[in-house]
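A.B. asks: Build me a structure from this.
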Amino acid sequence: MKQFEANFDGLVGPTHNYAGLSFGNVASQSHASHPSNPRAAAKQGLNKAKALADMGLVQGILAPQERPDVHTLRHLGFTGTDADVLQKAARQAPALLQVCASASSMWAANAATVSPSVDTHDGKVHFTPANLMNKLHRSIEPQTTGNILQAMFSDSHHFVHHQPLPAHPTFADEGAANHTRLCQAYDRAGVELFVFGHASTDHLRPKPQKYPARQTLEASQAIARLHRLDDDNTVFIQQNPAVIDQGVFHNDVIAVGNQNVLFFHEQAFWDADKKLAELRAKLEGPLHLVKVSSQQVSVQDAVSTYLFNTQIVTLPNGDMAIIAPTDCEENPAVKAYLDELLTLDTPIRQVHYFDVKQSMQNGGGPACLRLRVAMNDVELAAVNPHVMLDDRLFTRLNAWVDKHYRDRLTPQDLADPQLLIECRTALDELTQIMKLGSIYQFQR
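C.D. replies: Presented below is the predicted three-dimensional model:
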């Protein structure tokens, strides 16, 4: 039975805008109020996904969410027609309108934590949507995320869907952005590396002082239990509080793994030596720890270029490749490091650069844009085939974007009732293209 890792990229939504909502995310805050280009953003993401499919990788698409989220605005007390709700929110609480119009679901790495069947006791693939309770604009995503995932992975013989963890600070969960699975091969049980920012019930552990730690140890442990993982194939490691305070809001901004390679900055983890030794012992086989020193690449350069928010993928010929944003190519220190990396004794043999600047400027690189799901061929056959990217779907989605997306959007445009109509029309058509059913509230 063949096993592989599929990437499901978040399709950028029609309300992609720069509102600077994510405190602790330097790129998000620094581009606040700039005009965005939703059409270009969606096409940049699709082009990156299609390039991976053309490399022979299994590639799918994750639908965006309904925005502006009028239902949440109504829950917050705004009344009248949909147009009334938008206009009242714009006048009385513009920050709430921005929250409810965010296209942040594009960053599919925060959609859920996923454990493959070879790791779980029941031999099924497990999904837990992230509660994302640390940021208001993201905390409204989990229910629809669950709807979308269940429409994609509906066969209960192969897939298990859990509810998000309780929306309480003790169980703050940011999904796969703080979770990496390492293995010798995709068809062998691996070690799931859960990275947390702080422990709510352990006050002796260090905490960041400037920016919030978004993932808790308690959340990571709860997901491991829900997914029926063994102690032998889990490692819990704390993110270095000092790098969180330098803008490393998720672990995938400072570390990324694939199969038996862990690519990370030397400042990524707290108590690193002990925990990496535990990882090596549990993985049982060769482990390539590719550690980047501060002298080679500063944390500041790593954050600004998203060197570690790259994807590491295994190509059909067995070589590994890094999928990097062009920002890495444009930074002399980072480009020099990546050139040197290809000469080292690691499985990484290629680097491919992609323009995802619309996403980068809002705080997410290539790795943010995708949710990884390791599956075998039987499980893949059970996935909704209409979400899998091929030439036909790529052409249809590009035409769909051209038809429905604006090429300029500012935070002030979010109150335009016509934008809501455009978004709902687009999403209704998308659910027909991808055969997702009625996953949005406006369809019910």
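A.B. asks: only C-alpha atoms for contact and neighbour calcs from this point on.
C.D. replies: Fine.
A.B. asks: which SS state does the residue sitting furthest away from the middle of the chain fall under?
C.D. replies: Ranked by distance from the centre of the chain (C-alpha atoms, centre = their mean), the top residue is Gly80, with 35.0 Å. Recorded secondary structure, Gly80: coil (DSSP: H, G, I helix; E, B strand; the rest coil).
A.B. asks: and the gap between it and Glu422?
C.D. replies: Counting by C-alpha to C-alpha, to the nearest Å, the separation of Gly80 from Glu422 is 20 Å.
A.B. asks: So what's the residue count around His179?
C.D. replies: A count of nearby residues for His179, using other C-alpha atoms under 10 Å, gives 25.
A.B. asks: here's the other one to compare against:
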Amino acid sequence: MKSVEVNFDGLVGPTHNYAGLSYGNVASLNNAASYSNPKEAVLQGLAKMKAMHDLGLTQGVFAPHARPDINVLRRLGFTGTAEQVISKAFKADPVLVRACYSASSMWTANAGTVSPSADTLDGKVHFTAANLNNKFHRSLEPQTTTRLLKAMFNNDDYFSHHTHLPDQGFFGDEGAANHTRLGDEHGEQGLELFVYGASAFNSALPKPSKFPARQTLEASQAICRLHQLKPSSQLMIQQNPDVIDQGVFHNDVIAVGNANVLLCHQQAFLNQSHALQQIKNAYMGNKTLHIIEVPTAKVSVQDAVTSYLFNSQLVSLKNGKMLLVAPHECKNNQAVNSYIEEMIMADNPVDQVQFFDLKQSMQNGGGPACLRLRVALNQPELAAVNPAVILNDSKYQQLCDWANKHYRDKLSNDDFADPNLLIESYNALDELTQHLELGAVYPFQLEG
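C.D. replies: The predicted structure is shown next:
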């Protein structure tokens, strides 16, 4: 049965800002307290979505979360109406308020882990929202993410949804940013590669010393059980702790895979030669598995982090070839651009590149791959998806008009004390739920 991989890109929320909240994410820390432009950010993301649609790919839309998170501020002791809560909280702790305003749900690679029906014992597509428990601002996301996933994939005959893993650090789960899938075709059984940073319970395994390992082995193992993955469809690989300490906070900053191609840096995995041999041995496809290993001598880890070469998307085109969807930062980095040119001329399926301006997202630490959640679907499953979240020409224009109507073109720290920003944000999402037919996914509580 013919299957497609749908990229569900996150719409950047109206409170997109640079608060430097993500320790271990170099770009996020470096741009803390800069002015942000939410309108430019959402339109840049929509332009990428439209370009993928124009290539003939099926493109989906993932809604942002309601921000600020008034409910959590009330749980922390701030009382009154929503406006009063914001005023009190900003006077007491402006950093906390910015965290509750964070638009980090835009990076839907962290929304959850998805296992296609071809890989699961019950023949359903399985979803588990990531708990994102390593960062306070991201730990606010799992419940809303689960509601959104259920509103998008709302047919129990085809889709199975799981509660996010326990919030304790032992089961730190960052979703698809540490998960990729290799296989001949999207509709055939594939190899799901789970990349973890450390083990919570096995102290004998190496771990980074400077920055945290956000994905644990135990979390990845739990996802495999929840998703009823066939034993031959799962493989655990440890990320190189040394590169985590150099700012590679997720595996998708140092490796990306699609179909029968794995593009990875020479230093991506612990004991890399052994890890790559494990992948080759576990790969079950009939096509040649292309492992494109980028030498450190050609692209340093620092260049990989600053350009987000490996946070590019790899997408399969109808002609059987692949496109690298890269940020402009890759083109502007001489070493990275030279390597891309070399790669697309070599004997592998990746034969073209397209660069996109995603500066607003990149400055906050997320590239093209961070902005999308991949879901492989056969035709009956695709037909069961909420059609309002699938992009077409009219939906694109509708969302551009919506963004131009509701979004500001500049946000600074002082703006988070403005109660009008809260009202604008909530009004925008109230209208968006109608455009995307999402129902009551946002638990608004404006009154105390």
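A.B. asks: Mind checking the TM-score on these two?
C.D. replies: The TM-score (TM-score structural alignment, normalised by the length of the first structure) is 0.99; 444 aligned residues with a C-alpha RMSD of 0.9 Å.
A.B. asks: who's in contact with the residue nearest to Arg67 of the second structure when sequence neighbours are not counted?
C.D. replies: What sits nearest to Arg67 of the second structure in space, not counting adjacent residues and going by C-alpha to C-alpha, 6 or more residues apart in numbering, is Tyr101, at 5.0 Å. By C-alpha atoms under 8 Å, 6 or more residues apart in numbering, the residues touching Tyr101 of the second structure are Thr15, His16, Arg67, Pro68, Asp69, Phe416.
A.B. asks: any chance of those in a markdown table, with distance to Ala27 of the second structure and neighbour count too?
C.D. replies: Listed next are the contacts of Tyr101 of the second structure as a markdown table, based on distance: C-alpha to C-alpha, whole Å; neighbours: other C-alpha atoms under 10 Å:
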| residue | distance to Ala27 of the second structure | neighbour count |
| --- | --- | --- |
| Thr15 | 18 | 31 |
| His16 | 15 | 29 |
| Arg67 | 22 | 24 |
| Pro68 | 23 | 24 |
| Asp69 | 24 | 23 |
| Phe416 | 22 | 23 |
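A.B. asks: which one of these is nearest Asn337 of the second structure?
C.D. replies: Set against Asn337 of the second structure, the nearest of the contacts of Tyr101 of the second structure by C-alpha to C-alpha is His16 (28.9 Å).
A.B. asks: Quick check: that closest one touching Ser36?
C.D. replies: Yes. His16 of the second structure is within contact range of Ser36, at 6.8 Å (criterion: C-alpha atoms under 8 Å).
A.B. asks: Now list whatever residues contact both of these two.
C.D. replies: Counting by C-alpha under 8 Å, 6+ apart, the shared contacts of His16 of the second structure and Ser36 are Leu411.
A.B. asks: and the contacts of Tyr101 of the second structure, which two are the farthest apart?
C.D. replies: Maximum pairwise distance in the contacts of Tyr101 of the second structure, criterion C-alpha to C-alpha, is 13.6 Å, between His16 and Asp69.
A.B. asks: Just list the residues touching His352 of the first structure, thanks.
C.D. replies: Contacts of His352 of the first structure (C-alpha under 8 Å, 6+ apart): Ala321, Ile322, Ile323, Ala324.
A.B. asks: Residue in the second structure paired with it?
C.D. replies: Alignment note (TM-score structural alignment): His352 of the first structure maps to Gln354 of the second structure.
A.B. asks: Report the separation between its match and Gln313 of the second structure.
C.D. replies: Per C-alpha to C-alpha, Gln354 of the second structure is found 10 Å from Gln313 of the second structure.
A.B. asks: Surely Thr79 of the second structure and Val85 touch.
C.D. replies: Yes. Between Thr79 of the second structure and Val85 there is a contact under C-alpha under 8 Å: 5.5 Å.
A.B. asks: More neighbours: which of the two?
C.D. replies: For Thr79 of the second structure versus Val85, the count of surrounding residues by other C-alpha under 10 Å is larger for Val85: 22 against 18.
A.B. asks: The more buried one in helix, strand or coil?
C.D. replies: helix.
A.B. asks: My understanding was that it contacts Leu73; is that so?
C.D. replies: Yes. Counting by C-alpha under 8 Å, Val85 of the second structure sits close enough to Leu73 to count as a contact (7.1 Å).
A.B. asks: Please enumerate the strands of the stretch 251-400 of the second structure.
C.D. replies: In the stretch 251-400 of the second structure, the strands defined using DSSP state E, counting those that start in this stretch lie at 255-258, 261-265, 290-294, 313-316, 322-327, 350-356, 372-378.
A.B. asks: Isn't His161 of the second structure up against Thr128?
C.D. replies: Yes. Between His161 of the second structure and Thr128 a contact is recorded at 6.1 Å, counting by C-alpha under 8 Å.
A.B. asks: Look at these two and report which has more neighbours.
C.D. replies: Neighbours per residue (other C-alpha under 10 Å) separate His161 of the second structure from Thr128, with Thr128 holding more: 26 against 21.
A.B. asks: isn't the more buried one right next to Pro166, touching?
C.D. replies: No. Taking contacts as C-alpha under 8 Å, Thr128 of the second structure lies outside contact range of Pro166: 11.8 Å.
A.B. asks: what's the spacing between the closest residue to Phe355 of the second structure other than its chain neighbours and Tyr308 of the second structure?
C.D. replies: Nearest non-adjacent residue to Phe355 of the second structure, counting by C-alpha to C-alpha, 6+ apart: Ala326, 4.8 Å away. Separation of Ala326 of the second structure from Tyr308 of the second structure (C-alpha to C-alpha): 8 Å.
A.B. asks: what touches both of the two?
C.D. replies: Residues touching both Ala326 of the second structure and Tyr308 (C-alpha under 8 Å, 6+ apart) are Gly367.
A.B. asks: Alignment lookup: Val385 of the second structure to the first structure.
C.D. replies: Aligned counterpart of Val385 of the second structure in the first structure: Val383 (TM-score structural alignment).
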